[in-house]
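**Q** I would like to see how this sequence folds:
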Amino acid sequence: MPASPSTARAINDRVALRLLQQEGPLTAGQLKQLTGLSRPTVADLVERLTASGLITVVGESGEQRRGPNARLYGIVAGRAHLAALDVRTEGVLVLVSDLVGRVLAEASVPIGGDAGTGPAVEQAVAAVERTAKEAGADRLHTVGIGAPGLIDPATGDLRDSAGLPAWHRNLAAALQERLPGARVTVENETNLAALAEQREGAARDRDTFVLLWLGHGVGAAVVLDGILRRGASGGTGEIGFLPVPGTTSLPSATDCDGGFHSLTGAAAIGALAVRLGLPAPATPDGPGAAAIVRRASETTTERLDGGDAGTARVTSATGRGRLTPGESVPVAGAVAADGGEGPAGAGRAAASPAEAGHGCSAPGGSAFVDAVVAADGDVGTNGLTGSPAAGTDAGRGRLAPGGSAPLDADLAARFLGVLADRIAVGVASVVAVLDPGCVVLGGEVGQAGGAVLARLVQERLRRMSPLATEVRASSLGGTAVLRGALLTARERAQDELFAPPERR
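**A** As a prediction, the model looks like this:
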C-alpha cells in the first residue's frame, strides 16, 4: 500500500534533515542528488522546513555563484539547546551544545565524598544551570546523563546500587524539577561510551563489537548487529563480577572482589606497577592508572622504534624466568603479583561495587595503599638503583601528576605483558560467548595503552581462543561517556523536533 501524501512528506523531511545533520549545509541540488527526489519535491520540502523554522539559508556554495540554486541550507542550530552530563563518584562533567551538537560551554565540578545527598545534588544541578547560562541557552530541551550503575529497563531509572553515592539516583529527578519542560534521560556510562565509539570512535566500521571499559573500575558494553544490548535486568556487561582464575576468592552478588575487577581495576593496576618496580600512580583512580600505563606504552614504543625489539624481554610476575616478547605470562603468576605472594605489604587489590562499568569499582582499597607503602622502600624506584625514579612525587616512588618519569624498558615491557595477560582473561570469556569479532579497549586505561596494549591483548587472545577477534584501542578514552550522552540527547531532541507537527 503506497504511503499517503502526508506520510510521504514526513518521510522526505526526515531524510533531508538527517542528511543536513550528517553532511552539514547542502544546496537544494545536493539534496536532490543525495535523496533521489525530484526537483519540485525538494523545493517543496525546503520551503516547508524553512517555514517551520528547522532550516535556514547559511551561505552560498561558491564565491562566484549566485541565485537560488547556490543557497546553502543548514539546520537552525539555536532551535534547541542540549546538556550532557558524565556523573562520577567524585563529581560531574557538564557540557551544553546547540541542536547540531556544537559545544557552547563546559564545566567540571568536584563533589566531595563527605557531601550530603542534598548538597551534592544542588552542586550538580547548579553546575548545569551555570553552564547553560554561559552557553546563552534560555532553556534546555534535552538533558542526557551518563552514570555508573544499573538502569532499570522498565522505568529508565538508575537502580539503587551498593557503593554508589545516593545523590546519583536523585539527580535526574532534581534536574527535571528545576528544568521544567526539559526531557531528562539516564543511561549507563559504559553503554554511552560504546555508542560514542561506534558513531565517532574506534568502532565506526563495526555493527557488532564489545567495548571493555578500563578506568577506575571495569565494565563492558555489547553492541550486536548495530543494537546496544542491555539484557533482561539492564546488567549486560557486568564483567567486573566475572570469576577469574588465580584470585583468592570469588565475587558475590554485592561485591566484585575476587572477580575480573581484582585484576584490571585502577587499584590493581597501581599495585601491579609498584610490585614490578615502577613508580606508583599519583592517585588510585582511572587517571592515575592511565598515567603509568601510558608511560609504559610510550617506553615500549620508543624501544621498538629504536630497533631494540629483539632484546625486549617480558618476565613473569613472580620473577621466575624470562619470556620472549610474544610469549604469554602465566595468569596465576600475574595475579600473585598483587595477591598473596611476594614481599610483605603487597596484598590483593580490594574492590567494592561502585563506579565503573555497570557498578563495580575499587575506591583505592587497602592493597593499593599497602603497595604504595612498600614502594617507599627499595621497591618503589625505577627498579634498578634503590633511589626514587626521576619525575616521581616527593622522592617517594610515586608518579607525579603529569610527570613523564623515564621508565626502565624491561620493566615497562614486563608490566604491559602482565597487564595484557589479565585483560585477555576477561576478553576471552566475552569472545567465547558472543564472538563479537572486535573488542575496543576503552576508558582512560584503554586509551593510554594505545596500540601497544591492544596488540599484546590480541596476541594472547589469539592463543586462547579459536575465534578471530580484533582488539583496538579507544580513540575517545575518558571523554567517550560525555560524547555518548550528548549524542543520545541530540538524537532524542531531533526525533521530537523533526517529527511532523501533529506528532510533536
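**Q** all contacts plus neighbour counts: C-alpha atoms, from now on.
**A** OK.
**Q** can you pull the contacts of Glu470?
**A** For Glu470, the residues meeting the contact criterion (C-alpha atoms under 8 Å, 6 or more residues apart in numbering) are Gly437, Cys438, Val439, Gln458.
**Q** switch to 6 Å and redo it
**A** Under the criterion of C-alpha atoms under 6 Å, 6 or more residues apart in numbering, the contact partners of Glu470 comprise Cys438.
**Q** Gly446 too?
**A** Leu214, Ala473 are the contacts of Gly446 under C-alpha under 6 Å, 6+ apart.
**Q** Glu189 too?
**A** With C-alpha under 6 Å, 6+ apart as the criterion, the residues that contact Glu189 are Gly146, Ala147, Pro148, Val481.
**Q** how near is it to Gly163?
**A** For Glu189, the distance to Gly163 equals 16 Å [C-alpha to C-alpha, to the nearest Å].
**Q** strands of the stretch 51-200 of the chain, start to end?
**A** Remark: strands assigned in the stretch 51-200 of the chain by DSSP state E, counting those that start in this stretch are 55-60, 71-75, 81-88, 91-98, 103-110, 142-147, 183-188.
**Q** can you add distance to Val125 and mean neighbour count and give those back as TSV?
**A** TSV is the format used below for those (distance: least, C-alpha to C-alpha, whole Å; neighbours: other C-alpha atoms under 10 Å):
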stretch	distance to Val125	mean neighbour count
strand 55-60	32	17
strand 71-75	29	22
strand 81-88	10	27
strand 91-98	10	23
strand 103-110	10	16
strand 142-147	11	28
strand 183-188	12	22
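**Q** and Ala493, which of the three is it?
**A** helix (DSSP: H, G, I helix; E, B strand; the rest coil).
**Q** what's the closest non-adjacent residue to it?
**A** Nearest non-adjacent residue to Ala493, counting by C-alpha to C-alpha, 6 or more residues apart in numbering: Thr142, 6.1 Å away.
**Q** figure out which of the strands of the stretch 51-200 of the chain is closest to Leu37.
**A** Of all those, it is strand 71-75 that lies closest to Leu37, at 16.5 Å by C-alpha to C-alpha.
**Q** how about this one, so we can line them up?
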Amino acid sequence: MTTIDPGTPTWLRAHNDRTAFRLLLEHGPLSRSRLGQLSGLSKPTAGQMIQRLERVGLIEPMGETSEARGPNATVYGVRRDSMTGVAISILADAIEAVVTDPTDAEHPVVVLPTADLDRSPESDVISAIDAACRAAGVPRTSVSVVAIGVQAAVDADVDEVSLTDTLPGWPLVGARARIEEATGMTVILENDVNLATIAERNHGTAADAESFAYLWMGWGVGVGVDVAGVVQRGASGSAGEIGYLSVPRSALAYAPDANDFTDLLGPQGVIPLLGGAAGDTVETALTRLAGHPELMSALADRVSVAVRLVEALLDPGLVVLGGQTGIAGGDELAALVQERLDRERPETRRARRVLEVRASGVPTQSILRGARRLLTTHIRECLEETIAVG
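**A** Below you'll find the model as predicted:
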C-alpha cells in the first residue's frame, strides 16, 4: 500500500477522489454539479474528480440528466466491471452462488445440488463461480475474488477449518490455499453463522442495534456476536460454537437425553420434538409448528435455555433468533421466549427490559447475503486503494 503524506496536494486529491467514489456508490450516477453539491466542493473540482476517476477506470458516463439551467448534463456512475467477485454459500446439500460487483447490483442466484458431485475445495468453488458467471452473463475471467461461507469454524491465520461434517473432500488445513492456487483469485473463507450475522446487521431486524447476538438454530447451533457492527471471531475463529457445549441441568426437564446444545436445538432434538418421522429434514419437521401452539411452546422452552446462556456470557441488548428453526418460529417464537425471560428476571431488573428477543428479518439465503455484503465491502476497499496510487 502506498502511503501519502496528509496535507500534500497528492493526499488532498486522493481524499477528494475517494469522497467522490463513495458518493457515487451511495447515490448512484451523478452529474458534475450534483457531485459538487453533495461533496461540498466546487463544480470545477468535482469535474476534476470525475476526470481522474474515469481515467483510472472506476467510473464511466451513464447517460444524461436535465438540470435547472443550460443543456443536459452527463451523469457518471461506478463501473460494475471495475472489480467483480462471486459470493458463495456451501450448505449441507447444495451450493448457492451469486456474482457481486462494487455497486452491489442484483444478479441471479444459482443453486447447485451437491449429492452427485465429486467434492473438493477447488471443484466446489470453481463449479459455483462458473455457474454464477453464466447466470449473470459476465466472463469468468473478470472475477478476481470470492467470499465463501462454510459450516465450520474458520481460523484464517493458519488456513484451517474445523468443527464441521458438511464439507466432504475438504482438508482441515490448506483449503483456502488450494482454491487460490486453482483459481488465481483472492479467497475469503468465513463461518456461515458469522455471515448470517452480517446479513442481519445490514438487511434484517438488527439494523438499529448497538450490538447483538445472533442465535442460529437449524442444521447446527451457533452464535454470531456483533459488537458495534463488527463480528467477533475469537482467537481461532471458534467464537460462538455453543453447539458443542454441555447443556445445563435445567435443560433436562425438556430433553432428558440431551448432552449438548446440538442435541437440544439441532436436528436430532427438534425433529423428534415436532413429531418428525425417520428421514425427515429440519425444514419438514418445522412445517408442523403452524397451528400447533403446544409445539411452539415446547420449542420456546428449549430456546430460552440457549438464550439464557448467551445472556450470561455476553449480556447483549438484543438476541436475534435465526437459522431454519428461528425463522420458522418467527415473531411468535420470539415473543414466547421473551415472555419466559421476563418472567424469570429478578424483580429488581423488571423495571426495564435488559434483553430483547427478535425474530430474524432475513428469512432466506442469509449466509449468501452476508457473503455478498462482506465481498462488496472488500471490493470497495480494494478499489479505494487504487485511487490512492492511480
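**Q** follow-up on the earlier one: pipe the contacts of Glu189 of structure 1 into TSV and attach distance to Arg14 of structure 1 per row.
**A** Conversion of the contacts of Glu189 of structure 1 to TSV gives the following (distance: C-alpha to C-alpha, whole Å):
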residue	distance to Arg14 of structure 1
Gly146	27
Ala147	31
Pro148	34
Val481	27
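**Q** follow-up on the earlier one: ok, which of the strands of the stretch 51-200 of structure 1 comes nearest Gly270 of structure 1?
**A** If we rank the strands of the stretch 51-200 of structure 1 by C-alpha to C-alpha, the stretch that ends up nearest is strand 81-88, at 20.0 Å.
**Q** residues in structure 2 matched by that closest one, start to end?
**A** With the alignment judged by TM-score structural alignment, the segment of structure 2 matched to strand 81-88 of structure 1 spans residues 84-91.
**Q** what residues does the matching stretch touch?
**A** Counting by C-alpha under 6 Å, 6+ apart, stretch 84-91 of structure 2 makes contact with 95-101, 143-150, 368, 371-372, all of which sit outside it.
**Q** thinking again about what came up before, ok, the contacts of Glu189 of structure 1 in structure 2, which still hold?
**A** Mapping the contacts of Glu189 of structure 1 onto structure 2 (both residues aligned by TM-score structural alignment, their matches' C-alpha atoms under 6 Å) leaves Gly146, Ala147, Pro148, Val481 still in contact.
**Q** and the second one, what does it touch?
**A** Ala147 of structure 1 sits next to Val87, Asn188, Glu189 when contact means C-alpha under 6 Å, 6+ apart.
**Q** same question for the first one.
**A** Contact partners of Gly146 of structure 1, counting by C-alpha under 6 Å, 6+ apart, are Asp86, Val87, Glu187, Asn188, Glu189, Ala485.
**Q** aligned partner of it in structure 2?
**A** For Gly146 of structure 1, the aligned position in structure 2 is Gly149, judged by TM-score structural alignment.
**Q** burial measure for the counterpart of Leu163 of structure 2 in structure 1, as a count.
**A** Matched across to structure 1, Leu163 of structure 2 falls on Ser161, judged by TM-score structural alignment. The local packing of Ser161 of structure 1 (other C-alpha atoms under 10 Å) involves 19 other residues.
**Q** check the burial of the closest residue to Ser161 of structure 1 other than its chain neighbours by counting its neighbours.
**A** Once flanking residues are discounted, Ser161 of structure 1 sits nearest to Gly149: 6.3 Å by C-alpha to C-alpha, 6+ apart. A total of 30 residues lie near Gly149 of structure 1 under the criterion other C-alpha under 10 Å.
**Q** how close does Gly149 of structure 1 sit to Gly215 of structure 1?
**A** Gly149 of structure 1 sits 15 Å away from Gly215 of structure 1, going by C-alpha to C-alpha.
**Q** what does Gly146 of structure 1 give?
**A** Summarising the geometry, the distance separating Gly146 of structure 1 from Gly215 of structure 1, computed by C-alpha to C-alpha, is 15 Å.
**Q** how about Val433 of structure 1?
**A** Distance, Val433 of structure 1 to Gly215 of structure 1, by C-alpha to C-alpha: 24 Å.
**Q** which of the two has more neighbours?
**A** Under the criterion of other C-alpha under 10 Å, the comparison of Val433 of structure 1 against Gly215 puts Gly215 first, with 30 against 8.
**Q** residues touching the equivalent of that one over in structure 2, list them.
**A** Gly215 of structure 1 is assigned Gly218 in structure 2 as its aligned equivalent, the criterion being TM-score structural alignment. The neighbourhood of Gly218 of structure 2, defined by C-alpha under 6 Å, 6+ apart, consists of Gly266, Gly323, Gln324, Thr325.
**Q** ok, and the residues you listed in structure 1?
**A** By both residues aligned by TM-score structural alignment, their matches' C-alpha under 6 Å, those still in contact after alignment to structure 1 are Gly323, Gln324, Thr325.
**Q** coming back round to it: now, which of the contacts of Gly146 of structure 1 sits nearest Glu122 of structure 1?
**A** Out of the contacts of Gly146 of structure 1, the one with the shortest distance to Glu122 of structure 1 is Val87. That distance is 13.6 Å, counting by C-alpha to C-alpha.
**Q** tell me how far the closest one lies from Gly201 of structure 1.
**A** With distances taken as C-alpha to C-alpha, Val87 of structure 1 is found 21 Å from Gly201 of structure 1.
**Q** same check, this time on Leu150 of structure 1
**A** Here Leu150 of structure 1 is placed at a distance of 24 Å from Gly201 of structure 1 (C-alpha to C-alpha).
**Q** of the two, who's got more company?
**A** It is Leu150, of Leu150 of structure 1 and Gly201, that has more neighbours when counted by other C-alpha under 10 Å, with 24 against 19.
**Q** where does Val218 of structure 1 fall, secondary structure wise?
**A** Under the criterion of DSSP states H and E, Val218 of structure 1 resides in strand 218-224.
**Q** check the mean deviation of whatever helix or strand comes next after that strand from structure 2.
**A** Toward the C-terminus, strand 218-224 of structure 1 is succeeded by strand 227-229 as the next helix or strand (DSSP H and E). Relative to structure 2, and after both are superposed, strand 227-229 of structure 1 has an average distance of 1.2 Å to its aligned residues, where the measure is mean C-alpha distance after the TM-score superposition for structure 1.
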